[in-house]
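Colleague: Attaching a predicted model along with its sequence, questions to come.
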Amino acid sequence: MTVDVIAKVAEGKISLANASKLLNKSKRTVERYLQKYRKVGIQFVIHGNTGHEPTNKTSSAVKQQVKTLIRDKYFDLNLIHLGEMLESNEQIVVRRETLRKWAHEIHHVKRSKRRRKRVHKHRERMEAPGLLLQMDGSNHRWFGNNKSCLIAVIDDSTSDIHAQFFKSETTDGCLKVMRSVIEKHGLFKALYVDRAGIFGGPKRCNFSQMQRACDELGIEIIFANSPQGKGRIERAFDTLQDRLIPELRLNGITDMVSANSYLQHVFIPQFWRRNIMVKARQGTSEFTPLSPEVNFDNICITKEYRKIRNDHTFSYGNQFYFIDSPIKHSIAHQKIEIRKANHDRFDAYFAGRKLAISLVSEPTKPSMEEIEIQKKLDVLALADKLGNVSEASRVSGISRDTIYRHRRLLQQGGIDALKRQETPNLRHKNRTDEELEKLVIDFSLRNPHLGQAQVSRQLKQNYSAEISPAGVR
């Protein structure tokens, strides 16, 4: 259309003003088209840069280098993260759209899962830090080949995060992360969690150590009815899985200690607090300074209770313990508090006072083997006392050959030599032949619907095998 209009303007059939309206161009542009048309003809429509490479075009060598890096090294990074890593680690600066095009060419674009979602009502952030914190754990292959759990707490107002790796989502891990937040910032108002048993959901009959610790600290626990209710911590785990896992892999981190160190000293300070954290709407913080009277060692631990018996003993861990502390009045039938800071040891408290306890060693019944060995030793002692093996044999009812054999075993190998020696693969003389056993087992497996009497009868009829129903059973 442009060529036809400019040709008619050159022939004087259309004015410049009408051509400007038809082409939706300015009068100056139409005059430039006309001047070029008179010089080169209809080729004026071809742009002057056609066939020339742009001055800012990235070289093919850089393009191939980036594609190789995407395939071999940065295969699990998203485009924004990929651009950052190329700039920081490889000193290659490429625009995001160019990276996207190159990644599409080799089919290495990390796509998010697309699924139909329910519409949830948007909830505004809290106005100040410390009003509401969300806690959850994420089991994933964060580093290495084994799964581990990342327990994290995020502030709803600023998205400030505190996290640590553990082997699994445990009460001790949640208490440790919550304690680190309180020691750094102070007491917060409410904790938003799911209905897992660790936090006191229905599986724990609405009680847990976390719930007990929060009650003692004055922190309210709010239970979410859906994952979307605590969406801030759920989206934080998406970001952490998207960015933290590749960085741990690129740094060769495969153990939990190194992963926690990288998370605390590199990832959270250098990436999360610079790029993810936001400014609260209110400048004042709602974190309350911790009172000097509060002792975390008595709160952020596991507490259990046991009933004291009449003799001032109690049971814990399948063992009995006696209260050694001097007590003026009886505390029988009262509850004693067991405080367990780790898996190895515990302390017992009553009315806030630490009690001295000792393990009660109860006698155990000897095993049949020990009884049998003691009988042999008694017969040998009797023979030594009487000085006559024949007389010891008459009194004990054990043959002289047996007494001599036991004495010889005791001299050669000690008491352990008197234990009953099991002879491998030795069949009893009254046991059914091995071939008949195999026949019965094979026939029973092929005919599982038959009872023992029917199996016995059919084996006799078809295979001439004589075996009783009790033998089949």
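Modeller: It's in.

Colleague: Could you use CA atoms for every contact and neighbour count after this?
Modeller: OK.

Colleague: Which parts of this protein are strands?
Modeller: For the chain, strands defined by DSSP state E occupy the ranges 132-140, 148-155, 161-166, 190-193, 220-223, 302-307, 313-316, 319-323, 335-340, 347-350, 353-355, 357-360.

Colleague: Identify whichever of the ones you listed lies nearest to Met256.
Modeller: Met256 lies closest to strand 161-166 among these, at 6.6 Å (C-alpha to C-alpha).

Colleague: can you count the residues close to Val5?
Modeller: Using other C-alpha atoms under 10 Å, Val5 has 21 other residues around it.

Colleague: quick one: it and Ala19 touch, right?
Modeller: Yes: taking contacts as C-alpha atoms under 8 Å, Val5 lies within contact range of Ala19: 6.4 Å.

Colleague: Name the residues contacting each of those two.
Modeller: The contact sets of Val5 and Ala19 do not overlap (C-alpha atoms under 8 Å, 6 or more residues apart in numbering).

Colleague: quick one on the thing from earlier: adding mean neighbour count and distance to Asn206, write the strands of the chain out as TSV.
Modeller: Putting the strands of the chain into TSV (neighbours: other C-alpha atoms under 10 Å; distance: least, C-alpha to C-alpha, whole Å) gives the following:
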stretch	mean neighbour count	distance to Asn206
strand 132-140	22	17
strand 148-155	22	21
strand 161-166	21	24
strand 190-193	22	13
strand 220-223	17	11
strand 302-307	17	16
strand 313-316	17	23
strand 319-323	15	28
strand 335-340	19	20
strand 347-350	16	24
strand 353-355	14	28
strand 357-360	14	31
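
Colleague: then this one, side by side with the first:
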Amino acid sequence: MPEYLNMSTKEIDRVSVMKELVSKEIKAKRAAEILGLSVRQVKRIKKRFVQEGKFGLVHRSRGRISNHRTPPAETTRVLAVIREKYSDFGPTLALEKLKEGHGVTLSRETLRKVMIEGQVWKPKKKRALVIHQTRRRREREGELVQMDGSPHKWFEERGPYCTLLVMIDDATGKLKHLRFVPAETTAAYFEAVGDYLTLYGKPMAFYVDKHGVFRVNTQKEGACSVTDSTGLTQFGRAMTELSIGLIFAGSPQAKGRVEKANETLQDRLVKEMRLRAISTIEEGNAYLPQFQTEFNYRFAIDPLNPVDAHRPLLSSEHPEKILLVKETRRLSKNLEFCYGNKLYQVQTNRPAYALRHAPVTVTEDRDGAVMAYYRFQRLEIAVAERLPNLRVVDAKEIYREVEKVIRTPLIPAENHPWRRSFI
């Protein structure tokens, strides 16, 4: 029965060289040059080849268990912990938790193989490569902050469906601010930006998508369109007052930094909150600063230019007076204006004619408090009784409605042509 021998390509190449060396066709120095070995090593290999033939060229460790192999008992213990606590964790995140709380010292690749063999992790399928043009990071922290809202089941089935507002610096990849909110609204973004300004100052620009919070998207005739330079949303108006630029991304890939962060957060943050039994928006917001610090320590990088691009707020810039809803109304002859489905009247001791038909700025803060200003002076206002909406109609429409009530319907006779059957 023929005897088979498994040899590597390197070992097969050594066979022909050793034959030439044994038959003295070449010298040991030349054989060492061909094989990329020292002369001493070539002589040792030649000795084994003469004594054992081809078997002498096979590596001595082949078929033997490595001295560095993870003990089966340790592998079993690790898999048991993963199945109990981290069953849907990926290898990287699972390894972090195993090192922190269970004293596991495996490498990430070893743990990945263990999880695949134990059928607790299924590797992702390789997708077709889609190439997008890369954009260089900004050089300074604060030059560009990517901002987005990510609606998701952040608390899984333990709490409400909500949105995470994410702000990430383009130059460093740092998470600058995180906040859970019920929905992606203007008020929610105002609150998040207010916190950002308090912590860091004013960035040069925010990089956002084309959500209706950030820009006017209507193209209807007669409405302020996206091409109208005065067509600002409340958020856009506030950023103009603060001298903060707004850059609109044409696609999700354009603001890939924050999109990738959303994907990572939907994996890591969800699992971290599960381990801590966090199930409400309030509890989540209380935990976010700790998570943000740990995330930035692990993933953030240093900027190319260490000079911070954030600008301090000017003495004339008060976020609480800018980050709110502002609209213009014109007073009636009775000094009244409509806002929020209510009728307000200005209370003043001045002659009424001084303010008749005057334009006033109406503001509403996050608490719903409504105020009115005329030439930067606050006006005293009170809610007046509002009459029900009345629709003006002409005489013809009134006549038609009356006819519907008093007119007796005409019933045709039995022999009327309309009652005949048509075949």
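Modeller: On my side now, so go ahead. From a predicted model like this one, the values you see are computed outputs, not experimental measurements.

Colleague: Send over the TM-score of the superposed chains.
Modeller: With the length set by TM-score structural alignment, normalised by the length of the second structure, the two chains reach a TM-score of 0.76; 365 aligned residues with a C-alpha RMSD of 3.1 Å.

Colleague: wait, which of the strands of the first structure is closest to Arg457 of the first structure?
Modeller: Across the strands of the first structure, Arg457 of the first structure has its closest neighbour in strand 319-323 (54.7 Å, C-alpha to C-alpha).

Colleague: What range does the closest one cover in the second structure?
Modeller: Taken onto the second structure by TM-score structural alignment, strand 319-323 of the first structure occupies residues 342-346 there.

Colleague: hmm, back to that, nearest approach to Leu263 of the first structure belongs to which of the strands of the first structure?
Modeller: Using C-alpha to C-alpha, the strands of the first structure put strand 161-166 closest to Leu263 of the first structure, at 7.7 Å.

Colleague: Please name every helix or strand in contact with the closest one.
Modeller: Counting contacts by 3 or more C-alpha pairs under 8 Å, 6 or more residues apart in numbering; DSSP states H and E, strand 161-166 of the first structure is packed against strand 148-155, helix 171-185, helix 256-262.

Colleague: Which of the ones you listed sits closest to Gln65 of the first structure?
Modeller: Per C-alpha to C-alpha, nearest to Gln65 of the first structure of these: helix 256-262, 28.3 Å.

Colleague: post-alignment, that closest one versus the second structure, mean distance?
Modeller: When the second structure is overlaid, helix 256-262 of the first structure sits 1.4 Å from its aligned residues on average, using mean C-alpha distance after the TM-score superposition for the first structure.

Colleague: Roughly how far does Val94 of the first structure sit from Thr58 of the first structure?
Modeller: 8 Å (C-alpha to C-alpha, to the nearest Å).

Colleague: The two: which is more packed in?
Modeller: Each of Val94 of the first structure and Thr58 has its neighbours counted (other C-alpha under 10 Å); Val94 has more, 17 against 12.

Colleague: Report the contact partners of that one.
Modeller: Contact partners of Val94 of the first structure, counting by C-alpha under 8 Å, 6+ apart, are Gly83.

Colleague: quick revisit: any chance of JSON lines for the helices and strands packed on strand 161-166 of the first structure, columns distance to His329 of the first structure?
Modeller: Formatted as JSON lines, these follow (distance: least, C-alpha to C-alpha, whole Å):
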{"stretch": "strand 148-155", "distance to His329 of the first structure": "46"}
{"stretch": "helix 171-185", "distance to His329 of the first structure": "36"}
{"stretch": "helix 256-262", "distance to His329 of the first structure": "50"}
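
Colleague: so which of these is the most packed in?
Modeller: Here the criterion is mean neighbour count by mean count of other C-alpha atoms under 10 Å, and of these the winner is strand 148-155, at a mean of 22.

Colleague: circling back to that earlier point, out of the strands of the first structure, which gets nearest to Ala259 of the first structure?
Modeller: strand 161-166 (7.5 Å).

Colleague: Residues touching that closest one, excluding its own?
Modeller: Residues from elsewhere that reach strand 161-166 of the first structure (C-alpha under 8 Å, 6+ apart): 148-155, 173, 177, 180-181, 256, 259-260, 263-264, 268.

Colleague: what about 6 Å?
Modeller: By C-alpha atoms under 6 Å, 6 or more residues apart in numbering, the residues outside strand 161-166 of the first structure that reach it are Cys149, Leu150, Ile151, Ala152, Val153, Ile154.

Colleague: on that earlier part again, mean shift between the match of strand 319-323 of the first structure and the first structure?
Modeller: Looks like 1.9 Å for stretch 342-346 of the second structure (mean C-alpha distance after the TM-score superposition for the first structure).

Colleague: re the thing from before, from the contacts of strand 161-166 of the first structure, which is closest to Glu247 of the first structure?
Modeller: Closest to Glu247 of the first structure, out of all of the contacts of strand 161-166 of the first structure and judged by C-alpha to C-alpha, is Leu150, at 15.5 Å.

Colleague: Report the spatially nearest residue to the aligned partner of the closest one in the second structure, omitting neighbours in sequence.
Modeller: Matched by TM-score structural alignment, Leu150 of the first structure corresponds to Leu164 in the second structure. Once flanking residues are discounted, Leu164 of the second structure sits nearest to Phe180: 4.5 Å by C-alpha to C-alpha, 6 or more residues apart in numbering.

Colleague: Could you check which residue of the first structure pairs with that neighbour?
Modeller: So, by TM-score structural alignment, Phe180 of the second structure is matched to Phe165.

Colleague: Kindly provide the distance from its match to Ile182 of the first structure.
Modeller: Going from Phe165 of the first structure to Ile182 of the first structure by C-alpha to C-alpha gives 18 Å.

Colleague: quick check: stretch 200-212 of the second structure aligns to which part of the first structure?
Modeller: Under TM-score structural alignment, the match for stretch 200-212 of the second structure is residues 185-197.

Colleague: which residues are in contact with that stretch?
Modeller: Against stretch 185-197 of the first structure from outside (C-alpha under 6 Å, 6+ apart): 130-135, 201, 203-204, 219-224, 287-290.

Colleague: try 7 Å
Modeller: 130-136, 201, 203-204, 219-224, 230, 286-290 (C-alpha atoms under 7 Å, 6 or more residues apart in numbering).

Colleague: Stretch 146-153 of the second structure now?
Modeller: 161-170, 184, 206-208, 255, 258, 262.

Colleague: follow-up on the earlier one: ok, now how distant is the residue nearest to Leu164 of the second structure from Gln133 of the second structure?
Modeller: 32 Å.

Colleague: for Leu269 of the second structure, same thing?
Modeller: For Leu269 of the second structure, the distance to Gln133 of the second structure equals 29 Å [C-alpha to C-alpha].

Colleague: between these two, which one's more packed in?
Modeller: Leu269 (20 against 7).

Colleague: Aligned counterpart of that one in the first structure, please.
Modeller: Residue correspondence to the first structure (TM-score structural alignment): Leu269 of the second structure is matched to Leu244.
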